[in-house]
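Enquirer: mind looking at a prediction? Sequence and model below.
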Amino acid sequence: MEAFRRAESLVAQRRPLEAIRVLEPVLDIASDKKSVQLLLGRAYLFSAQFRRAELAFLRVLELDPSDHYARLILGRTLQRQGRLIEARTQLRLAATMNPDPAYQEALGEINARIATDPRFE
């Protein structure tokens, strides 16, 4: 538990690479814990390891398909990879599950990007 809390603190301080190192022993014993995968995914996202972040968030959704925050942050991760259609799908689901204004804003942002991107005409 101490290592997990330390990793949380490091992610909050925007020190994701250190957080990933701290989480390594936690993963050995708790890789099936949603909170561990979510924190790991955030650390990967903040360190621009988008594919690894995506896999961690997908693991969270395997464990709990109704986790709207995991869908939101997965959508943001896909967006950072330029995978806008996939991102929109996740953001739509997240906004449907949780009508928080921040979720609606994220969905509106991705819809605007798709609408103005000539690849999607």
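Expert: Noted; the coordinates are in hand. Residues are numbered from 1 along each chain as shown.
Enquirer: from here on, just use CA atoms for contacts and neighbour counts.
Expert: OK.
Enquirer: what is the neighbour count of Leu107?
Expert: Using other CA atoms under 10 Å, Leu107 has 24 neighbouring residues.
Enquirer: what do you get for Met97?
Expert: Neighbour count for Met97, taken as other CA under 10 Å: 15.
Enquirer: got another, please set it beside the one above:
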Amino acid sequence: MPKDLSGVAAELASVRHLIALGYEDPLDVAAREASVARSQQATLHSAEELLKRDAPTEAIAVLEPMLDAPSDWPAPHHLLARAYFRTGQWGAAEEQLRWLECRGVEHAELALLRARLALRRRSLAAARDHAEYASRLQSPLPAADALIGEVELRRGNLIAAEEAYRRASAAAGPQGAAWVGMAAMAFRRGDVAAAVDAALRAIEQEPRLATAHYWLGMALVQMQRPFEATAALRAAATLGPNLAAPYRLLARLAAEQGDFAAAGEYRQLGRAVIARRHAGRKN
């Protein structure tokens, strides 16, 4: 028996009325949201891969457009905080950390980033507090111990610093930051041979760790080995674009060798680093 055409017309009219009111089929909505989620996950994965390849600037370019979407998804903000920190955009990193904190997002890496930013501001008590909180969120956490060691070293508490560095260096896996701390402590004690050994240990574990090359260069300067020191300090400057200290030493070494043009270039490069850091604080 044929369906009543008047009934079909009424159904169509009802559908048109619902559409006019903004009704969407739940299945269509779910499919669209799933498609957006897949796209966001793919973008996030791309950014993570860029960060693993030590390309934070490229990661930022991928992540920043994700913030335009009306979403409280914390993952892009987390990765952006890491990427901004790596590129020396301290103010932007803090902004992302505040966004995450306001939404109750807790993670050991975020606490460590707050600790490192506090250390940059020379807020030693805050840096230690954040590092200890990070170690409560994830234990063991060698990076937190290494940061606590740096805080205590800056305070002049060598025994506490050494204890923290030894805890960090005893953990499984590469612990370059801990060995950098041991190198700094040895240098401070005047044991330059031990400083060289610790710095080389750090470089062996993490070859791209700029501060390891820096302390190696510092120790080699004290050992009157200017050519090896220059190579180490150049590596530190290349790997640590936010470090100005290598350029100061390079300028001094170049001047001692009579290369005043190179000394001037190194001073200029050091001033450029400091200018970028000041700009990063304002941002």
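Expert: Nice, I can see it. Just so you know, these numbers come straight off a predicted model, no measurement behind them.
Enquirer: any idea what the TM-score is?
Expert: Overlay of the two chains. TM-score (TM-score structural alignment, normalised by the length of the first structure): 0.74; 116 aligned residues with a CA RMSD of 2.7 Å.
Enquirer: what's the match for Gln257 of the second structure in the first structure?
Expert: Residue pairing (TM-score structural alignment): Gln257 of the second structure is matched to Ile114 of the first structure.
Enquirer: give me the element that match is part of.
Expert: helix 101-116 (DSSP states H and E).
Enquirer: centroid-nearest residue for the first structure?
Expert: By CA atoms, centre = their mean, the first structure has its centre lying nearest to Ile73, at 3.1 Å.
Enquirer: ok, the closest residue to that residue other than its chain neighbours - contacts?
Expert: Once flanking residues are discounted, Ile73 of the first structure sits nearest to Phe57: 7.6 Å by CA to CA, 6 or more residues apart in numbering. By CA atoms under 8 Å, 6 or more residues apart in numbering, Phe57 of the first structure lies in contact with Gln37, Leu38, Gly41, Ala70, Arg71, Ile73, Leu74.
Enquirer: what do we get in the first structure for Ala115 of the second structure?
Expert: In the first structure, no residue is paired with Ala115 of the second structure, using TM-score structural alignment.
Enquirer: so how far is Val22 of the first structure from the residue nearest to Ile73 of the first structure?
Expert: 19 Å (CA to CA, to the nearest Å).
Enquirer: identify each buried residue in stretch 64-83 of the first structure, please.
Expert: Neighbour-count burial for stretch 64-83 of the first structure, counted by 16 or more other CA atoms under 10 Å, picks out 67-79.
Enquirer: so which bit of the first structure is stretch 17-35 of the second structure matched to?
Expert: Alignment of stretch 17-35 of the second structure against the first structure: no match, by TM-score structural alignment.
Enquirer: what's the neighbour count on His17 of the second structure?
Expert: Residues lying near His17 of the second structure (other CA under 10 Å) number 12.
Enquirer: in contact with it, which residues?
Expert: Applying CA under 8 Å, 6+ apart to His17 of the second structure gives no contacts.
Enquirer: measure it to Ala10 of the second structure for me?
Expert: Distance, His17 of the second structure to Ala10 of the second structure, by CA to CA: 10 Å.
Enquirer: and Tyr214 of the second structure, by the same measure?
Expert: Relative to Ala10 of the second structure, Tyr214 of the second structure is positioned 80 Å away (CA to CA).
Enquirer: ok, Ala202 of the second structure next?
Expert: Noted for Ala202 of the second structure: a distance of 78 Å to Ala10 of the second structure, by CA to CA.
Enquirer: which of the two has more residues huddled nearby?
Expert: Ala202 (28 against 11).
Enquirer: counterpart of the helix or strand hosting the more buried one in the first structure, which residues?
Expert: Using DSSP H and E, Ala202 of the second structure maps to helix 192-205. Mapping helix 192-205 of the second structure onto the first structure (TM-score structural alignment) gives residues 50-63.
Enquirer: how big's the offset between the matching stretch and the second structure?
Expert: Here the mean offset of stretch 50-63 of the first structure against the second structure after fitting is 0.8 Å, by mean CA distance after the TM-score superposition for the first structure.
Enquirer: just the buried residues of that stretch, please?
Expert: Buried, per 16+ other CA under 10 Å, within stretch 50-63 of the first structure: Phe50, Arg52, Ala53, Glu54, Leu55, Ala56, Phe57, Leu58, Arg59, Val60, Leu61.
Enquirer: ditto for stretch 47-54 of the second structure
Expert: By 16+ other CA under 10 Å, the buried positions in stretch 47-54 of the second structure come out as Ala47, Glu48, Leu50, Leu51.
Enquirer: farthest-separated two in those residues?
Expert: Farthest pair in the buried residues of stretch 47-54 of the second structure (CA to CA) is Ala47 and Leu51. Separation: 6.3 Å.
Enquirer: tell me, how many residues neighbour Pro101 of the first structure?
Expert: Pro101 of the first structure has 10 neighbours, counted by other CA under 10 Å.
Enquirer: what's the answer for Asp28 of the first structure, then?
Expert: 9.
Enquirer: how far away is it from Val36 of the first structure?
Expert: Using CA to CA, Asp28 of the first structure is found at 11 Å from Val36 of the first structure.
Enquirer: one more: Ala70 of the first structure?
Expert: According to CA to CA, Ala70 of the first structure stands 12 Å off from Val36 of the first structure.
Enquirer: the helix holding Ile114 of the first structure packs against which elements?
Expert: Contact analysis of helix 101-116 of the first structure by 3 or more CA pairs under 8 Å, 6 or more residues apart in numbering; DSSP states H and E lists helix 84-97 as its packing neighbours.
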